[in-house]
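In: Have a look at this fold, sequence not included:
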């Protein structure tokens, strides 16, 4: 049957199938709904293993997010049964034949592409739907908030592969749990249950797998409904607080509040409280 002989209904169905087929071939799916962007790693056949192709797609999407002021929160998750199994094995094997200097440069660029989420001015939430190990685990830790399915398994298994940690793992894990627990996690390379990760302080919560996305979206919605200006300032302030003194944060906090007092949204927030209604913030 040629295209000319298709009815309008059949043509619409054909176009829909074509769009679905195209999207299914993308390494990362990208959707924006009600100020919330969702990035879905889309290589379920490899448990969403990370490679250069996925990295390029990830970087391009982050640029798009940065240029869209309507996006207030980002969710990252995985298609199929995994969040991400870490670095693609073929990619790792290809580096065995390369020179040390070449590998170092390529790896740094690879890390920077994914860890650019740390520089996003808006909150990023990891919805860990399944296994998150190696570089995939580290990417989840780079997010501002982390929620995992109770069935998910997590771990920094680099040493078990004969590798030192990558993707900022040493920095991220040590910052989150301290040097003693980081030593156990990294030196053993153990893969552990979500509940154990929660006990370690690596997660905000562990919820039933079937409820994970609804739960994460509810958190994202609460954040998106808050004032966009203070939300951005809060993210920046939390990152600064890790290496600043209390006195330095006094200066930052006062400047941040002064910035908010110069916006339309503070007027809207006060009016909403007085009128006992939900505020409608515009980010100005």
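Out: Ah, there it is. Keep in mind that what you see is a predicted model, and the values were worked out from it rather than measured.
In: From now on I want contacts and neighbour counts done on CA atoms only, so please keep to that.
Out: OK.
In: how far away is residue 181 from residue 98?
Out: 34 Å (C-alpha to C-alpha, to the nearest Å).
In: quick one, which of those two is more surrounded?
Out: residue 181 (14 against 11; other C-alpha atoms under 10 Å).
In: What segments of the stretch 101-250 of the chain are helices?
Out: 135-142, 169-188, 194-200, 212-225, 228-241, 246-261 (DSSP state H, counting those that start in this stretch).
In: which other helices and strands contact the shortest one?
Out: If you count contacts as 3 or more C-alpha pairs under 8 Å, 6 or more residues apart in numbering; DSSP states H and E, helix 194-200 packs onto strand 153-155, strand 205-207.
In: Likewise for the longest one?
Out: Based on contacts counted as 3+ C-alpha pairs under 8 Å, 6+ apart, the elements that helix 169-188 packs against are helix 135-142.
In: Packing partners of the helix it packs on?
Out: By 3+ C-alpha pairs under 8 Å, 6+ apart, helix 135-142 packs against helix 100-115, helix 169-188.
In: got another, please set it beside the one above:
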């Protein structure tokens, strides 16, 4: 496995994963997919990591699948299904189950599966130079990574269908209006702003952050009554934590709390 295809760095409780195939606009390779999955799992299992940022090297976030490989027909029928289920789907499922917040720093073009990889993250900070597109229709295929699952949950079913069926390019301000990205920032300030958000979240009580994310995920497929039952159990657990006690004491003592994740 070529470990240079995805760079990994941890600083101030934030793990930064950087897609590092700038020479091919960070297009996916089998090695990149496998490495990305394993690094997400590494960040998941590292107690020193409280938030995760995903970005791309150079002027592209991710251009999706490698079109050269598609044109050469390297993956056929069953091989494609296997590649998706054992590779790409592993990223989607890992991100969905991950209880640490993941932020995409969209530094440039995010096309097809590249856009979908950003949609899989919990939040998205977008450069004012970026563009996005669900470009599958231009290649005569459909999103094999969950794009048709994630996009309607952000932009609504009708708008999602329009974007999927036309493959139209989405400019940053339109993406912001549609709720696809959380904020648009000047390109030069992208990582600064993204890391500021990640570090702010990482400074909060880790157990509460994780349970907050789980609560939002649980609510997606839950009735109000079952969600209230679920959330009352989470609150009961959190009130027994050291971090809850620390937060209350810090408030009364008018100081900044120091959270241990216990």
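Out: Received the coordinates, thanks. What you are looking at is a predicted structure, and each value in this text was computed from that prediction instead of being measured.
In: who touches residue 30 of the second structure in this structure?
Out: Counting by C-alpha atoms under 8 Å, 6 or more residues apart in numbering, residue 30 of the second structure touches residue 87.
In: Out of the helices and strands packed on helix 194-200 of the first structure, which is the most enclosed?
Out: Ranked by mean neighbour count, these are led by strand 153-155 with a mean of 25 (mean count of other C-alpha atoms under 10 Å).
In: okay, and that one goes to which residues in the second structure?
Out: Aligned by TM-score structural alignment, strand 153-155 of the first structure falls on residues 131-133 of the second structure.
In: neighbours around residue 71 of the first structure, how many?
Out: For residue 71 of the first structure, the tally of surrounding residues (other C-alpha under 10 Å) stands at 19.
In: quick one: secondary structure of the aligned partner of it in the second structure?
Out: Here residue 71 of the first structure is matched to residue 49 in the second structure, going by TM-score structural alignment. Recorded secondary structure, residue 49 of the second structure: coil (DSSP: H, G, I helix; E, B strand; the rest coil).
In: Wait, residue 49 of the second structure touches residue 13, no?
Out: Yes - using C-alpha atoms under 8 Å, residue 49 of the second structure is in contact with residue 13, at 4.6 Å.
In: Check the spacing between the residue nearest the centre of the first structure and residue 213 of the first structure real quick.
Out: For the first structure, the residue sitting closest to the mean C-alpha position, by C-alpha atoms, centre = their mean, is residue 76 at 4.1 Å. Going from residue 76 of the first structure to residue 213 of the first structure by C-alpha to C-alpha gives 10 Å.
In: Indicate which one of the helices of the stretch 101-250 of the first structure is closest to residue 82 of the first structure.
Out: Closest of these to residue 82 of the first structure is helix 135-142, at 9.7 Å (criterion: C-alpha to C-alpha).
In: from the helices of the stretch 101-250 of the first structure, which stretch is densest packed?
Out: Among the helices of the stretch 101-250 of the first structure, helix 135-142 has the highest mean neighbour count (mean count of other C-alpha under 10 Å), at a mean of 25.
In: angle of it against helix 169-188?
Out: Relative orientation of helix 135-142 of the first structure versus helix 169-188 (axes from the mean of the first three to the mean of the last three C-alpha atoms, to 10 degrees): 130 degrees.
In: Quick check: residue 123 of the first structure touching residue 66?
Out: No - using C-alpha under 8 Å, residue 123 of the first structure is not in contact with residue 66; the gap is 11.9 Å.
In: So for these two, which residue has more residues nearby?
Out: Each of residue 123 of the first structure and residue 66 has its neighbours counted (other C-alpha under 10 Å); residue 123 has more, 23 against 14.
In: what do we get in the second structure for the more buried one?
Out: Using TM-score structural alignment, residue 123 of the first structure lines up with residue 101 in the second structure.
In: Without its sequence neighbours, what residue ends up closest to its match?
Out: Spatial nearest neighbour of residue 101 of the second structure, excluding adjacent residues (C-alpha to C-alpha, 6 or more residues apart in numbering): residue 51 at 5.2 Å.
In: what's the burial count for that neighbour?
Out: Residue 51 of the second structure, neighbours per other C-alpha under 10 Å, totals 29.
In: The residue mapped onto residue 236 of the first structure from the second structure: what's it in contact with?
Out: Mapped onto the second structure by TM-score structural alignment, residue 236 of the first structure lines up with residue 214. Residue 214 of the second structure sits next to residue 99 when contact means C-alpha under 8 Å, 6+ apart.
In: wait, residue 21 of the second structure sits on residue 33?
Out: No - contact criterion C-alpha under 8 Å: residue 21 of the second structure and residue 33 do not qualify, at 11.9 Å.
In: how about residue 44 of the first structure, what's its match in the second structure?
Out: For residue 44 of the first structure, the aligned position in the second structure is residue 22, judged by TM-score structural alignment.
In: same check, this time on residue 225 of the first structure
Out: By TM-score structural alignment, residue 225 of the first structure lines up with residue 203.
In: quick one, what contacts that match?
Out: By C-alpha under 8 Å, 6+ apart, the contact list for residue 203 of the second structure reads residue 259.
In: What's the separation between it and residue 259 of the second structure?
Out: For residue 203 of the second structure, the distance to residue 259 of the second structure equals 8 Å [C-alpha to C-alpha].
In: any idea where the strands of the stretch 1-150 of the second structure begin and end?
Out: Taking DSSP state E, counting those that start in this stretch, the strands of the stretch 1-150 of the second structure run over residues 6-11, 14-19, 51-56, 60-62, 102-106, 109-111, 123-127, 132-133.
In: Could you identify which of these is most buried?
Out: Comparing the strands of the stretch 1-150 of the second structure by mean count of other C-alpha under 10 Å gives strand 60-62 as most buried, with a mean of 30.
In: Would you check the span in the first structure matched by that strand?
Out: Against the first structure, the aligned range for strand 60-62 of the second structure is residues 82-84 (TM-score structural alignment).
In: residues near residue 190 of the first structure, how many?
Out: So residue 190 of the first structure, with other C-alpha under 10 Å, has 16 neighbours.
In: contacting residues for it?
Out: Contacts of residue 190 of the first structure by C-alpha under 8 Å, 6+ apart are 155, 156, 157.
In: cutoff 6 Å now
Out: When contacts are counted by C-alpha atoms under 6 Å, 6 or more residues apart in numbering, residue 190 of the first structure touches residue 155.
In: Now which residue in the second structure aligns to it?
Out: Looks like residue 190 of the first structure aligns to residue 168 there (TM-score structural alignment).
In: One more: residue 268 of the first structure?
Out: Residue pairing (TM-score structural alignment): residue 268 of the first structure is matched to residue 246 of the second structure.
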